[in-house]
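Engineer: coordinates only, no sequence provided:
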């Protein structure tokens, strides 16, 4: 079993609005940093990023599931569970990160901090839009 950490952020926008935004892969560059900003769709739920990276997104569903899987050619596929659920009149976004064997404690802490920063960008972006 891997160590894990779930990073969350509360967003003062309706659940459905937050889910619809996150369920659209084209919105990823608006809030997520890193190397996955230049990518194109190759099938219904699969996208190809620059280089050998493929991203698979969970199909739109009524459960708030927005899981994604990133598959670099040199590694096993890394599934990342992600959920959007109600938090009062707003929404909560939760993304779980796993510390795989090759990841040091320092790198895992850095990855978690990176995700926290990206979720803060998401919160700021969505809360800046008209309610």
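Structural biologist: Great, that's in hand. Remember, it's a predicted structure, so these values are computed and weren't measured experimentally.

Engineer: when you work out contacts or count neighbours from here on, use the C-alpha atoms and nothing else.
Structural biologist: OK.

Engineer: so residue 86 is in contact with residue 15, correct?
Structural biologist: Yes: Residue 86 is within contact range of residue 15, at 5.7 Å (criterion: C-alpha atoms under 8 Å).

Engineer: which neighbours do those two have in common?
Structural biologist: residue 92 (C-alpha atoms under 8 Å, 6 or more residues apart in numbering).

Engineer: of these two, who's got more company?
Structural biologist: Taking neighbours as other C-alpha atoms under 10 Å, residue 86 and residue 15 compare with residue 15 leading, 20 against 17.

Engineer: and the closest residue in space to the more buried one that isn't next to it in sequence, what does it touch?
Structural biologist: Nearest non-adjacent residue to residue 15, counting by C-alpha to C-alpha, 6 or more residues apart in numbering: residue 91, 4.7 Å away. The contact partners of residue 91, by C-alpha under 8 Å, 6+ apart, come to 10-15, 18, 84-85.

Engineer: looking at those residues, which are in helices?
Structural biologist: 15, 18 (DSSP state H).

Engineer: tabulate the contacts of residue 91 (a markdown table), appending distance to residue 95.
Structural biologist: Compiled in a markdown table, the contacts of residue 91 are given as follows (distance: C-alpha to C-alpha, whole Å):
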| residue | distance to residue 95 |
| --- | --- |
| 10 | 12 |
| 11 | 14 |
| 12 | 18 |
| 13 | 18 |
| 14 | 18 |
| 15 | 16 |
| 18 | 14 |
| 84 | 9 |
| 85 | 12 |
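
Engineer: check it against this one:
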């Protein structure tokens, strides 16, 4: 596959918590530094968007869809280059638990190695989200 081919991966994890609890936590941008390490260790609100000044990519601006009843936590990340990446993210009821699904899209010009690295980051982020939510309840 060349780096110009379109490719998406739906990366999911089951979280043993009710969907409303997962949505409340995951949709709150202030919680991102605890589980989404690709966005850095801190985030601040600026008007209608959030800024992660110390992300591994540099200063990024994050804009979220409004809170909703559908489990949609889509967000756009504007990179230091000015490129904006749309990130579809859903939490879906799965019995008494939740399936959290992030769609990773391969950006134009992205190598296979870069796409695999981003995939591994998302897998790690979702694993941390699961651990935080399941551990917080059992503590």
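Structural biologist: Nice, thanks for sending it over. The structure presented is a predicted model; accordingly, all values stated were derived computationally and were not measured.

Engineer: got a TM-score for the two of them?
Structural biologist: Laid over one another, the chains give 0.92 as their TM-score (TM-score structural alignment, normalised by the length of structure 1), with 130 aligned residues with a C-alpha RMSD of 1.5 Å.

Engineer: preserved in structure 2, out of the contacts of residue 91 of structure 1?
Structural biologist: Using both residues aligned by TM-score structural alignment, their matches' C-alpha atoms under 8 Å, structure 2 keeps these contacts from those: 10-15, 18, 84-85.

Engineer: now residue 119 of structure 1: how far from residue 103 of structure 1?
Structural biologist: When distance is defined by C-alpha to C-alpha, to the nearest Å, residue 119 of structure 1 is 22 Å away from residue 103 of structure 1.

Engineer: in structure 1, spot the helix with the most residues.
Structural biologist: Counting by DSSP H, the longest helix found in structure 1 is helix 105-128.

Engineer: and that helix, which stretch of structure 2?
Structural biologist: Mapped onto structure 2 using TM-score structural alignment, helix 105-128 of structure 1 covers residues 112-135.

Engineer: with structure 1 superposed, average distance for that stretch?
Structural biologist: Following the fit onto structure 1, the mean deviation recorded for stretch 112-135 of structure 2 is 0.8 Å by mean C-alpha distance after the TM-score superposition for structure 1.

Engineer: residues in contact with that stretch?
Structural biologist: 3, 9, 11-17, 22, 26, 35-38, 100, 102, 104, 106.

Engineer: got the contact list for the alignment partner in structure 2 of residue 47 of structure 1?
Structural biologist: Aligned by TM-score structural alignment, residue 47 of structure 1 pairs with residue 50 of structure 2. Contact analysis of residue 50 of structure 2 by C-alpha under 8 Å, 6+ apart lists 29, 43-44, 61-63.

Engineer: any idea which element residue 50 of structure 2 lies in?
Structural biologist: Taking DSSP states H and E as the criterion, residue 50 of structure 2 maps to strand 49-55.

Engineer: what comes up buried for that strand?
Structural biologist: 50-53, 55 (16 or more other C-alpha atoms under 10 Å).

Engineer: over to residue 29 of structure 1. Which of the three states is it?
Structural biologist: What DSSP: H, G, I helix; E, B strand; the rest coil gives for residue 29 of structure 1 is helix.

Engineer: count the residues that sit near whichever residue in structure 2 pairs up with it.
Structural biologist: Here residue 29 of structure 1 is matched to residue 33 in structure 2, going by TM-score structural alignment. Neighbour count of residue 33 of structure 2, defined by other C-alpha under 10 Å: 16.

Engineer: what's the burial count for residue 58 of structure 1?
Structural biologist: When neighbours are defined as other C-alpha under 10 Å, residue 58 of structure 1 has 17 of them.

Engineer: surely it and residue 67 touch.
Structural biologist: Yes: at 5.4 Å, residue 58 of structure 1 counts as touching residue 67 under the criterion of C-alpha under 8 Å.

Engineer: joint contacts of the two?
Structural biologist: Common neighbours of residue 58 of structure 1 and residue 67, counting by C-alpha under 8 Å, 6+ apart, are absent.
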